[in-house]
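J.: Take this sequence and fold it.
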Amino acid sequence: MMAHADFDSFLQELRGIVPQSSLISDPLRTLAYGTDASLYRLVPRLVVRVGGEDEIQRILPLAARHAVPVTFRAAGTSLSGQAITDSVLLLIGDEWRSWKLAGDASTIALRPAVIGGHANRILAPFGRKIGPDPASLNVCHVGGIAANNASGMCCGTAQNSYRTLETMRVILADGALLDTGDADSRAAFRASHRELLAALEGLGRKTRADEALASRIRDKFRIKNTCGYSLNALVDFEDPVDILQHLMIGSEGTLGFIAEITYRTVPDPQYKATTLILFPDIRTACHAVGIIKPLPVAAAELMDRASLRSVEDQPGVPGLLRELDDQAAALLVETRAGDPQRLQDQVAAITAALSAVATLAPLTFTTDRAECDRLWAIRSGLFPSVGSLRPTGTAVIIEDVAVAVPRLADLTLDLQELFGRHGFDGSIIFGHALEGNLHFVITPDFAEPGAVDRYRRFMADLSEMVVVRHDGSLKAEHGTGRNMAPFVELEWGAQAHALMREIKRLFDPANLLNPGVLLNDDPHAHLRHLKPMPAVDPLVDKCIECGFCEPTCPSRALTLTPRQRIVAMREIVRLEGARESRALRHMRRLYRYQGLDTCAVDSLCALACPVGIDTGKMVKQLRGRGWGPVAHRVSRWVAGHFRPVTVVTRGSLGAANLLHAMLGTRLMSGLTGGIRRLSGGRIPLWNPYMPRRARPGPAPRPTGPWAPRVVYFSSCASRTMGPARGDPEAESLVPKTEALLRKAGYEVIHPKRLDGLCCGQPFESKGFDADAARKMGELETALRRASRDGQDPIVFDTSPCAFRAKRDLAGSGLRIHDIAEFLHDFVLERLAIRRLPETVAVHPTCSSIKMGLQLKLTAIAEACAERVVVPQQVHCCGWSGDRGFTFPELNAAALKDLRPALPDVCESGYSTSRTCEIGLSLHSGRYYRSIVYLLDRCSTSRNGPR
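T.: Alright, predicted model coming up:
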């Protein structure tokens, strides 16, 4: 941070602007929140969660008064170091996720924290989407997309943020807000910032008058280019307001803050056809790109042999890839159309155009979506595959450059030669061939002697090759950041570079907005502050800190995300090696709550992670290592005495319900809340949706001899927890499920000594793996006897238990079904269903998602109710076994978006886990219960055998 900055005075005044809870300065969270996906690390002195425009408008002038640099951060998927700082980091969180859609969906206004993929889900019903489509679209935020002018596989240069920008709300360094879509705002800004607009108008006029410079700028932006500022704004527009808002695109937070952007949306054709074309060599593949570029091709992804080799052993990849020689290459080509006939015509045109090009296999398009997805999985797996194969401790650097398409083959071959010259063997090349845009991945180990200097020489040769030899862009779509800032003048020349300096001076004369990014006087800036990547645990060592895991994490708005947990663990290991005992003790103490206690261990992060890293599994192991001998003895005792523990738990719920009836909800809440506070949070928190004790149903009626058998395993939660007090559904889940199965014509069999059985999930989630395995072993024995050694299907009424059983008993010969799976696949067809005129909500649990059953759960609800709502922004509920009782703030954070996502007419919700349903009820204000209740309510038996 700048030496003359008065940070203490800044902080003192800042406390009058934002709540104290929004000011983060502890060493754990500043490290974690200050990490992005790049190869650099700077730890901010302060992180500020910014709640709205008014706070930004007051913070920026305050920072200017005290000479304190600030950096804006959204999702932190930046690959070039744009979102890190050692000063003040302004964190743009969920408060910035609102949007407004035009009636015809021709435009959409998005706040900066809206995830790009979510914007497309909003637009999908209208057959539209936003133009930019970066690979991180389902993770990155719109603010970052616009600030970096990120593009992608199909975006090209015609549909990026610069080309599809309609209007913008921008806040400048002096706190002034300009809404370019509002006439009054434009008029007021013209009056208040006359000098700035006059200077921009003058720069534009001067640039356009210089024919050589203007021509150079136009040529540079005919290909993808995010190196430096968007100088094309000076030649494309005359109105200084238009110049200003287009300069903001790609400015990486160095000129101001984009508080909202309105995009002109683009068509998203429904019909698509895809093919993977194999060529004998790169030059032939690039020649094919030139042939199909004028045709209606949406994407053409180039992959060299090293790329294909990195994924050839993965499931679903065509076996032919393993037989290719070292010179081979591939193009993944997709064409899209609004109707099937047009798509067929386009496929025919592309096929005919390539008929004279040498290929290694016949060219065949597919329209099967599953097959298309498998082909695209090859392309999307390239970067993560290299990340997962790299040696532990090495960095992952992905760069992107662009040239005119006729130069693409030469550039690719030159890159391969460059890798060999600098010892980066095994590096891969892939990219958006239609735009002459190549990505490449190298994995240096900066801990090795001489590694930094080797990287310096590589970057110097790369820059010379791209700029001088091929007249290309050093940054095509990842943004200049820190790693290309020293090379901007090399690419643009002294005149254009001086123009960029003048733009920066006009907007940010004190150089306080993200200093060091995009423009940097230090020729070695790209070699400083390199991120350490020490080995932590084989479970997570392959993490490349990309942040893909974060959107689905239930604790992301409370404490840490999976990426941040790994970052913090790496710092703990570094401190251990550095023997910094005091800092280490402090970090470990902070990590206990932030990293371990408030992790939901749902493992959804493994599904989102490009390399399948299961941070939840790591956390469970760390929890297990943290328990003392007394805790392990208690766990063993509970596992060995599970039946009496179940009885006591059931009795406790009955007593709590009786006390609730006597005191009422308000007094009960006050009393239990006070007890919890006095206990220091050790006593579980009661809430009005706590379950009553589960009660057995009436004795079942006998079933006919023709009835098929099904073994029904009711979880310990279902056996102990009944419906909540006040729930119109008064019957407990076990008798309700048994009655539904019998209604469908099944003979229901229960395992013997049921109250003593458990799948082991409560033990595993706390890290007591041995006790969890013991309980699963007991359950397997009981299920094998009940099912006649696997002859009969087995149904679990709780998804977390079903998932654990399916995982641990795979290959056992037992046919295990989750309740939603069994109802959908076998029970629905045996019932007569009357669809109810209701709107209901459905929540797929994290276990349902991991088993791939969310669509089946939704289908059951859709068969039963006229309208079904599945909130898109709600993922794991964060109850996490019993965490909802002991750390209720985790459940509250995970479900903060639930109530606003449910329409008023929605009166009830359905899921497949009794404990999850407690939290869902509490934070929605509706009773959530098992999907069994909904199906039972709308169905009658179809008589006779099936």
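J.: contacts, neighbours, all on C-alpha from now
T.: OK.
J.: Could you check how many residues crowd around the closest residue to Glu491 other than its chain neighbours?
T.: Closest residue to Glu491 apart from its sequence neighbours, by Cα to Cα, 6 or more residues apart in numbering: Val467 at 5.7 Å. Number of residues near Val467 (other Cα atoms under 10 Å) recorded here: 19.
J.: I figured Val467 hits Leu474, correct?
T.: Yes: contact criterion Cα atoms under 8 Å: Val467 and Leu474 qualify, at 7.1 Å.
J.: any shared contact partners between the two?
T.: By the contact definition Cα atoms under 8 Å, 6 or more residues apart in numbering, Val467 and Leu474 are jointly contacted by Glu491.
J.: this one next, for a side-by-side:
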Amino acid sequence: MTLPARFLAHAQALIPAERRFDDPMATLAYGTDASFYRLLPKLVIRVEAEAEVISLLKAAVADKVAVTFRAAGTSLSGQAISDSVLLVLGDHWNGRDIRNQGEQIRLQPGVIGAQANAWLKPYGRKLGPDPASINACKIGGIVANNASGMCCGTAQNTYHTLAGLRLVLADGTCVDTESQDSVTQFRESHADLLATLEQLGEEVRADEALAARIRHKYRLKNTTGLSLNALVDYTDPLDILGHLLVGSEGTLGFISSVTYNTVVDLPHKATALVVFPSVEECCRAVTALRSQPVAAVELLDRRSLRSVQHKPGMPTFVQHLSSGACALLIESTAGSTETLQTQVAQVVATLASFEVEQRIAFTTDPTENARLWAIRKGTFPAVGAVRETGTTVIIEDVTFPLERLAEGVNRLLALLEKHRYDEAILFGHALEGNLHFVFTQGFNNPEEIARYEALMADVAQLVAVEFGGSLKAEHGTGRNMAPFVELEWGTQAYQLMWTLKRLLDPHGILNPDVVLSEDPHIHLKHLKPMPAADVLVDKCIECGFCEPVCPSRGLTLSPRQRIVMWRDIQARQRDGQNTTALEQQFQYHGIDTCAATGLCAERCPVGINTGDLIKKLRTASAEHGRTASWAAEHFATLLAGGRVGLRLANGAQRLLGAPRMARYAAGLRRVSQAVPHWPAALPQAQAPVQFSAPSADARPRVVYLAACVSRAMGPASSDAEQTPLIDKTRQLLEKAGYQVVFPEGLDALCCGQPFASKGYPDQGEAKRQALIRALLKASRGGLDPVYCDTSPCTLRLVDNLADTRLDLYDPVRFIHSHLLDKLDFTPQQAPVAVHVTCSTQHLGQSQALLDIARRCSREVVVPEGIHCCGFAGDKGFTQPELNAHALRSLKNAVQHCNEGISTSRTCEIGLSEHSGLDYHSLVYLVDRVTRPKAVHADMPLVAPKEGEHAAIS
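T.: You can find the predicted model right below:
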């Protein structure tokens, strides 16, 4: 069934073509969320303004077109997919207004939760909701699902911390509950609707049994169905309306902004792990802890602990716990260390009377805290990592009344055993009686689907009927629990939900079959296939946690979408279908525009690096192996050719002028994509390094590995810093008292990254090994540290480095660990922009880079939302649109800065072009603001002559 022509014409007139998608690749890519369901939308629209949403909803009502809203797509229950029209939030939903020193914050729905907390952190505040997906999920989804989390409980979820909403109803009407004018107009235009809501509220509150049931249900963590508590908690129909939207999962309206009452972010915390010999003893302890000063109490059953017991850093005792053991991870937070000590003593005293099998005492050490939380956070990916290819991971969450928690745990475990889910684990937010159970599930045959259906039926009967709990504590009803809403709530409350749905969405166009469905089998339909694609990505659970850090997200495909597409292509090929057209699309959208920097692996729960898949695909299609081998064997010649090319390019630019040259180059590029992009910050050619013999003096030696880009590319002619990086680095190292030496045959050396990224891993590894041998020789078998002047090359060398004798450093780590005590810093007043490269993040040096920058400048700016610049080696020349897209917000973010710093020469080209600032290496800034400490000031500096450098032969 196609969409009505009138609606399509309206969408085409309203939305530019680049924000409308109806091709098979785009609809599949956008039709995937984190759930185990899939629907393919007929039309995907990236909306950028409230006015667009209003206009589209009016058209949808007129033509009875179903519409679903999509924020980050991290939803687990199938609430962010559609087989009709999918409205996806674009870039321009990131507004915020911080009020009263952070006590309130107004946010648009496209803001990522963690970013909101970053804005609030200077005020010592945070959002109440703390979902596990907070680094990826967006405010729109947090509100629409009434998400909570480990520390949130029920008191601090969106419903209870809501201060105001701006919403759009199905008929396109907009009302802002914080604007008196808007409220007045709405009360006039929608008087009948508000009167009906008011009457429903009066009827519910007058029905003592129903009102009591609603209050009981929301004493528990509960997101099953619509938020009926709005009818008993509020009398003003506008308050009722606003709170009904919370947890409505896009079925009642669109939320275009929300104002939160924030909560205090206590800075001091202590964490402990306590293992009890039985579930019963563990849950008795939970009851006792409920009245204690604890922020989080996470329960882990024996299976959960077993799933991570062999992980690095796990306590050895975890492997030897009894079969019935059950653990609590306990955290207490406070505003001061003294208060924290008092609280910890109180908690310890409370637990003293309980039988304990093992324990790790409370610790305030950040490293130990992180290690303990890694046990809890590692359980879900541990299940995902061991599942069979073709299956998915399902995480359900239910709530038992706390007084019956132990019985609920044991009964739930028994159900999982009954239905043969032997790999299933159970953990949860114990203070709320909220349990998550995780299991692997295949949907490839009727028997597997029947097994899942039987489990869900038994779980629903156990939790909702026998225990009076909630079937969805925090993940939202979605499609998954829609058939069971009546079972949990009873017919009267269920019909009340339908009354509200039909009142606010009379034509049923908003997210049909989500939360409420007339199809009792909707939870068994539209099940997502998870076909094998490649061993590198088969463990992907399509959660979308990777997406915020991907530079191509929104331009072409994200890592999740790349995997989705490759899975589909492989499945189609196995079915004998012709995939030529899809593969041609995937070549550009999936392969060519992938930066392959691997930041996605840092966010992935199961550690998948989609870039590895892309490199593998590039290798499979690489056709110039002989050329790559020649280039590897004649690298010095290649480098010399690069210098000649830069000289010619800069000569042409001086002759014609930079603007005219850029226009000519752009014109040629339009004729042929083989012509590289001409960046505004085009580097000048760097003269070859001139060597001299190392001096025989008492200074400690450091081997300086100047990366090939540093050896070929000097500063841009427009850069205020005209000293080449190699000279500036040597100057800084010698200032700190080091003798700088270089490996011999430097121009022939390369870490191999250019070859590996182009699909020639053998040639790349050969260059890497040759370089490692040269560095071992230069460092006297590892006696001297090796300083590499760019982070990407350092990462390439240290990754899987077998020879541990080499002591390799990138600029950040070397400066932080070797130079801070040798130099005096006088920070400059001028603000500086800092770009933390992908490789710096992989090397674990992000914080160290910021620490150094803050020693150098009174004001350090890290642009929001830029995790990767997208230059990706040479992508800034060959796919400049990737670099431009990744840095589209950079200029506004750094406009008051004087300069920018980074640790990658190629990244700095794109950063300079798209910011209007000069970006250069960190060493320029450090050298400018430092002088030798007195202990080094009198050291004899026997340096080579100007322009010469010491080499080891």
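J.: ok, back up a step: now which residue in structure 2 aligns to the residue nearest to Glu491 of structure 1?
T.: In structure 2, the residue matched to Val467 of structure 1 (TM-score structural alignment) is Ala464.
J.: can you check Arg625 of structure 1 too?
T.: Alignment note (TM-score structural alignment): Arg625 of structure 1 maps to Ala620 of structure 2.
J.: need the next SSE after the helix or strand harbouring its match, C-terminal direction.
T.: Using DSSP states H and E, Ala620 of structure 2 maps to helix 610-621. Where DSSP H and E defines the elements, the next helix or strand beyond helix 610-621 of structure 2 is helix 625-633.
J.: For the stretch 101-250 of structure 1, which segments count as helices?
T.: 116-123, 142-148, 161-164, 183-192, 194-209, 211-220, 232-236, 240-248 (DSSP state H, counting those that start in this stretch).
J.: got CSV for these, with mean neighbour count too?
T.: Putting those into CSV (neighbours: other Cα atoms under 10 Å) gives the following:
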stretch, mean neighbour count
helix 116-123, 20
helix 142-148, 28
helix 161-164, 22
helix 183-192, 14
helix 194-209, 17
helix 211-220, 15
helix 232-236, 21
helix 240-248, 22
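J.: Specify, as a residue range, where stretch 731-741 of structure 2 falls in structure 1.
T.: So stretch 731-741 of structure 2 sits over residues 739-749 in structure 1, by TM-score structural alignment.
J.: no, scratch that, I was asking about stretch 386-404 of structure 2
T.: With TM-score structural alignment as the criterion, stretch 386-404 of structure 2 aligns to 389-407.
J.: start to end distance for that stretch?
T.: Across stretch 389-407 of structure 1, the straight-line distance between its terminal residues is 31 Å, by Cα to Cα, to the nearest Å.
J.: what about that stretch, distance to the chain center?
T.: With Cα atoms, centre = their mean, to the nearest Å as the basis, stretch 389-407 of structure 1 stands 22 Å off its chain's centre.
J.: try stretch 779-788 of structure 2
T.: Offset of stretch 779-788 of structure 2 from its chain centre (Cα atoms, centre = their mean): 36 Å.
J.: okay, the angle between the helix holding Ala620 of structure 2 and helix 625-633?
T.: Compare the direction of helix 610-621 of structure 2 with that of helix 625-633 by axes from the mean of the first three to the mean of the last three Cα atoms, to 10 degrees and you get 120 degrees.
J.: Contacts for helix 610-621 of structure 2, please.
T.: Under the contact criterion Cα under 8 Å, 6+ apart, helix 610-621 of structure 2 has outside partners 534, 536-537, 559, 562-563, 590-591, 594-598, 600-601, 756-761.
J.: Which ChimeraX command selects the buried ones in those residues?
T.: Buried residues within the contacts of helix 610-621 of structure 2, by 16 or more other Cα atoms under 10 Å, are selected in ChimeraX with:
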select :536,537,559,562,563,590,591,594,595,596,597,598,600,601,756,757,758,759,760,761
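J.: Narrow the contacts of helix 610-621 of structure 2 to those in helices?
T.: Residues of the contacts of helix 610-621 of structure 2 located in helices (DSSP state H): Pro559, Arg562, Ile563, Cys600, Ala601, Ala756, Ser757, Pro761.
J.: I'd say Ala146 of structure 1 and Leu247 touch.
T.: No: with contacts counted by Cα under 8 Å, Ala146 of structure 1 stays clear of Leu247, the gap being 10.6 Å.
J.: Grab the nearest non-local neighbour of Met481 of structure 2.
T.: Using Cα to Cα, 6+ apart, the closest residue to Met481 of structure 2 is His523 (6.9 Å).
J.: how many neighbours does the one you found have?
T.: When neighbours are counted by other Cα under 10 Å, His523 of structure 2 registers 24.
J.: what residue of structure 1 matches up with it?
T.: So, by TM-score structural alignment, His523 of structure 2 is matched to His526.
J.: now Trp678 of structure 2
T.: Match for Trp678 of structure 2 (TM-score structural alignment): Trp686.
J.: residues contacting that match?
T.: Contacts of Trp686 of structure 1 (Cα under 8 Å, 6+ apart): Ser669, Thr672, Gly673, Phe885.
J.: Give me the contact list for the helix or strand containing the third one.
T.: Right, Gly673 of structure 1. Assessed by DSSP H and E, Gly673 of structure 1 sits inside helix 665-678. Applying Cα under 8 Å, 6+ apart, the contact partners of helix 665-678 of structure 1 are Leu659, His660, Arg682, Ile683, Pro684, Leu685, Trp686, Asn687, Pro688.
J.: can you tell me which of those lies nearest to Leu60 of structure 1?
T.: Leu685 (41.0 Å; Cα to Cα).
J.: Quick check: closest non-adjacent residue to that closest one.
T.: Phe885 (5.3 Å).
J.: do Arg322 of structure 1 as well
T.: Here the nearest residue to Arg322 of structure 1 in space, its sequence neighbours aside, is Glu312; by Cα to Cα, 6+ apart that works out to 6.0 Å.
J.: swap in Pro340 of structure 1?
T.: Closest residue to Pro340 of structure 1 apart from its sequence neighbours, by Cα to Cα, 6+ apart: Tyr271 at 6.4 Å.
J.: Now check structure 1 for the residue matching Pro785 of structure 2.
T.: So, by TM-score structural alignment, Pro785 of structure 2 is matched to Pro793.
J.: circling back to that earlier point, reformat the contacts of helix 665-678 of structure 1 as TSV; add distance to Val347 of structure 1 and secondary structure.
T.: Output for the contacts of helix 665-678 of structure 1, formatted as TSV (distance: Cα to Cα, whole Å; DSSP: H, G, I helix; E, B strand; the rest coil):
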residue	distance to Val347 of structure 1	secondary structure
Leu659	71	helix
His660	68	helix
Arg682	65	coil
Ile683	65	coil
Pro684	62	coil
Leu685	61	coil
Trp686	62	coil
Asn687	60	coil
Pro688	60	coil
